[in-house]
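Enquirer: here is a sequence with its predicted model. Questions after.
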Amino acid sequence: MSSNDNTARSMPDVASQARAQVAGALDWVGMAGIEAPVLVADADGQIQRMAARVDAQVNLHRADARGIHMSRLYLMVDQALSAQTLTPRMLRQLLRGFLDSHADLSDRARLRIRYDHLVRRAALKSDNSGWRTYPVTLTAHMQGQEFTLELSTEVTYSSTCPASAALSRQMIQQQFASDFAEGQALDREAILAWLGSEQGIVATPHAQRSIASLRLQLGPGFEFHIEELLDQVEQSLGTPVQTAVKREDEQAFALANGGNLMFCEDAARRIQQTLGQDERIVDFAVRVEHQESLHPHDAVAYASKGVDGGLGADAF
């Protein structure tokens, strides 16, 4: 036995040797905001290393115990996240390790990992591309042999108001009627020039940056493919925000918005339908927020899968 081992054994361990000053079981004890890397596979199977913040906790069901072994949790988090790709299987094994190392103190464990997921996105028309980051939170629980995993993220998109678009079209019609008198012979070149002028297009619909917040409970036995999920939601919305933008890209984005008018209710239902068709998702809750350019307040809508006792709209 080394001298270091002897020194460690001789050091006082107040947490394990002393009784609690005031007896009582505790719901959760552990650490919040541990700085750690995560290894995440992208859509091409390449492994990315990203910075994360990790919460690692167990309950303390022994009312007389002074505390838990926080260093054990930290070392297990460090060893697992530094060396293994982030998967449900790895998270399950990590939580199992939490409980095994606290067998006399705890029967529940949880882990929360927060990081920004990087995705390279191509421009709509040009040959350019750029990076988008999506905030991801993974929350894993274990009680006995029961393991649950929840994924939260956000998708940012553009929403153009259908009511505003209809009112704008009406104003353009009225301006046309004013500039081209009834019975007047219409000249094609004159009309083309009018359509390209500020005098002709007198009104435009309002659009706003919008955010879809998602909470998903993943089914057992499935891997989570974050980029596939993000792609599905963005495709259902039709107008995700862009990265690199040249004029041809901006024009394509304007065309997409013009052909994709939606209220917040429309956006919530589109996502609800998309997530409801994915067998890997046991339950979900959605909150969409259209950050109004017309009002000083936001328009919001909520949707869920409708599982009894599930996430529901109150998840946000």
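Expert: On my side now, so go ahead.
Enquirer: make it CA atoms for all contacts and neighbour counts henceforth
Expert: Fine.
Enquirer: stretch 70-87: which residues count as buried?
Expert: Residues 73-74, 76-78, 80-81, 85-86 are the ones in stretch 70-87 that count as buried (16 or more other Cα atoms under 10 Å).
Enquirer: and if you look at stretch 33-50?
Expert: Buried, per 16+ other Cα under 10 Å, within stretch 33-50: 36-42.
Enquirer: any idea how many residues pack against the closest residue to residue 299 other than its chain neighbours?
Expert: Nearest residue to residue 299, sequence neighbours excluded (Cα to Cα, 6 or more residues apart in numbering): residue 290, at 5.1 Å. Per other Cα atoms under 10 Å, the neighbour tally for residue 290 reads 25.
Enquirer: want to compare, so here's the second one:
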Amino acid sequence: MNAISLQDVAAQVSGQALPLAWVGMQGIAVPVLIDGQCLSARADAGVSLDDGAARGIHMSRLYLALEALESTPLSIGLLRATLEQFLSTHRRLSRSASLNLHTELLIKRSALVSPLSGWKGYPVSIKAHLESDMFHVELKIEIPYSSTCPCSAALARQLIQQQFVDDFANKTLEHSEVLAWLGSSKGIVATPHSQRSTAILNLRLNTGASELPWVTLINEAEAALGTAVQTAVKRADEQAFALANGQNLMFCEDAARRLSKALRQSSHVSAFDVRVVHAESLHAHDAVAQSRWNWERP
């Protein structure tokens, strides 16, 4: 039986002769190696279709180029090599290539006081783009933290003061009595509201960067905020967390400014777009603030 050659329909001439900015695939399941971990990821891979007369690109060539991610630790060099392969397999068709990866980075975190530790997940994404030998990489990191409202804290303190006046007016103060009062429910008649919050960092790395400084950037951001959410805890850790919240009262505007200052001082970042979301426990809506620096598109 004679073999029949399979037609390459994508190689046919388009009847519309119109270039396209991006053609590819999204949501491709792929494993990636980050900091010694093999993580499940989703990839968006594509190229421009600059030859308007061509009907389409060769998507299978993009898919096969992703195989290198399975066995090679993810790095800036690997990202560039992958994009170069995208273009080399689409000569005369494409002048630019992009690769986006989405995964969750796992970092083991120690408790604040006790010897306990546990794993914390950070959703992360990488955007890599190559065009006319211009290559840039952007990182997206989502960082959860706790935020306690300064206004609510002030109102709670005022209520505690009023309760103290009601209970001790015209009385001689005894140290032991006041100490007992402070440890009772009356001594904390009101509490400020806190919320689990999220910082969404979109970061452009410095030109010439050779590494993907995930952990360093996360550590810098969490240090600036001062109230990173915890994993395994004992009561001593929970108490230390309450103390950290009490000493780091912040509106969403405060959080955005803290992160902005820290990222401007980072040796890894040339531009950023930071968004913080405080999932309000008082309101049914969120409080949001955003800060940008050098964020013009290249």
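Expert: Yep, it's here. Since we're looking at a predicted model, the values are computed, not measured.
Enquirer: what's the TM-score once they're superposed?
Expert: The TM-score (TM-score structural alignment, normalised by the length of structure 2) is 0.96; 297 aligned residues with a Cα RMSD of 1.6 Å.
Enquirer: quick check, nearest of the buried residues of stretch 33-50 of structure 1 to residue 69 of structure 1?
Expert: In terms of Cα to Cα, no member of these lies closer to residue 69 of structure 1 than residue 36, at 19.0 Å.
Enquirer: please name the residues that touch the closest one.
Expert: Contacts for residue 36 of structure 1 (Cα atoms under 8 Å, 6 or more residues apart in numbering) come out as 51-54, 78, 81-82.
Enquirer: tell me which of the residues you listed is nearest to residue 127 of structure 1?
Expert: In terms of Cα to Cα, no member of the contacts of residue 36 of structure 1 lies closer to residue 127 of structure 1 than residue 51, at 29.5 Å.
Enquirer: secondary structure element holding the most centrally placed residue in structure 1?
Expert: Nearest to the mean C-alpha position of structure 1, counting by Cα atoms, centre = their mean, stands residue 153 at 0.6 Å. Element membership of residue 153 of structure 1, judged by DSSP states H and E, is strand 146-160.
Enquirer: reformat the buried residues of stretch 70-87 of structure 1 as JSON lines; add secondary structure.
Expert: Shown next, in JSON lines, are these (DSSP: H, G, I helix; E, B strand; the rest coil):
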{"residue": "73", "secondary structure": "helix"}
{"residue": "74", "secondary structure": "helix"}
{"residue": "76", "secondary structure": "helix"}
{"residue": "77", "secondary structure": "helix"}
{"residue": "78", "secondary structure": "helix"}
{"residue": "80", "secondary structure": "helix"}
{"residue": "81", "secondary structure": "helix"}
{"residue": "85", "secondary structure": "strand"}
{"residue": "86", "secondary structure": "coil"}
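Enquirer: rewinding a little: now the helix or strand following the strand holding residue 153 of structure 1: buried residues?
Expert: Next in sequence after strand 146-160 of structure 1, counting helices and strands by DSSP H and E, comes helix 162-179. Applying a neighbour-count criterion of 16+ other Cα under 10 Å, one finds 162, 164-165, 168-169, 171-172, 175-176 buried in helix 162-179 of structure 1.
Enquirer: now name the helix or strand holding residue 52 of structure 2.
Expert: Using DSSP H and E, residue 52 of structure 2 falls outside every helix and strand.
Enquirer: before we move on, back to that, now render the buried residues of stretch 70-87 of structure 1 as a markdown table, adding distance to residue 246 of structure 1.
Expert: Below are the buried residues of stretch 70-87 of structure 1 laid out as a markdown table (distance: Cα to Cα, whole Å):
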| residue | distance to residue 246 of structure 1 |
| --- | --- |
| 73 | 49 |
| 74 | 47 |
| 76 | 47 |
| 77 | 44 |
| 78 | 43 |
| 80 | 43 |
| 81 | 39 |
| 85 | 36 |
| 86 | 36 |
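Enquirer: what's the closest of these to residue 110 of structure 1?
Expert: residue 73 (10.8 Å).
Enquirer: go ahead and confirm that closest one touches residue 56.
Expert: Yes: between residue 73 of structure 1 and residue 56 there is a contact at 6.7 Å, judged by Cα atoms under 8 Å.
Enquirer: what's the match for residue 75 of structure 2 in structure 1?
Expert: Residue pairing (TM-score structural alignment): residue 75 of structure 2 is matched to residue 87 of structure 1.
Enquirer: all strands of the stretch 101-250 of structure 2, in order?
Expert: 117-131, 134-148, 194-205 (DSSP state E, counting those that start in this stretch).
Enquirer: so the match of residue 75 of structure 2 makes contact with residue 223?
Expert: Yes: Residue 87 of structure 1 is in contact with residue 223 according to Cα under 8 Å; the separation is 6.5 Å.
Enquirer: ok so, going back, aligned against structure 2, show me the partner of the residue nearest to the centre of structure 1.
Expert: Counting by TM-score structural alignment, residue 153 of structure 1 lines up with residue 141 in structure 2.
Enquirer: could you dump the strands of the stretch 101-250 of structure 2 into JSON lines and include distance to residue 266 of structure 2?
Expert: As requested, these are exported to JSON lines (distance: least, Cα to Cα, whole Å):
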{"stretch": "strand 117-131", "distance to residue 266 of structure 2": "18"}
{"stretch": "strand 134-148", "distance to residue 266 of structure 2": "14"}
{"stretch": "strand 194-205", "distance to residue 266 of structure 2": "10"}
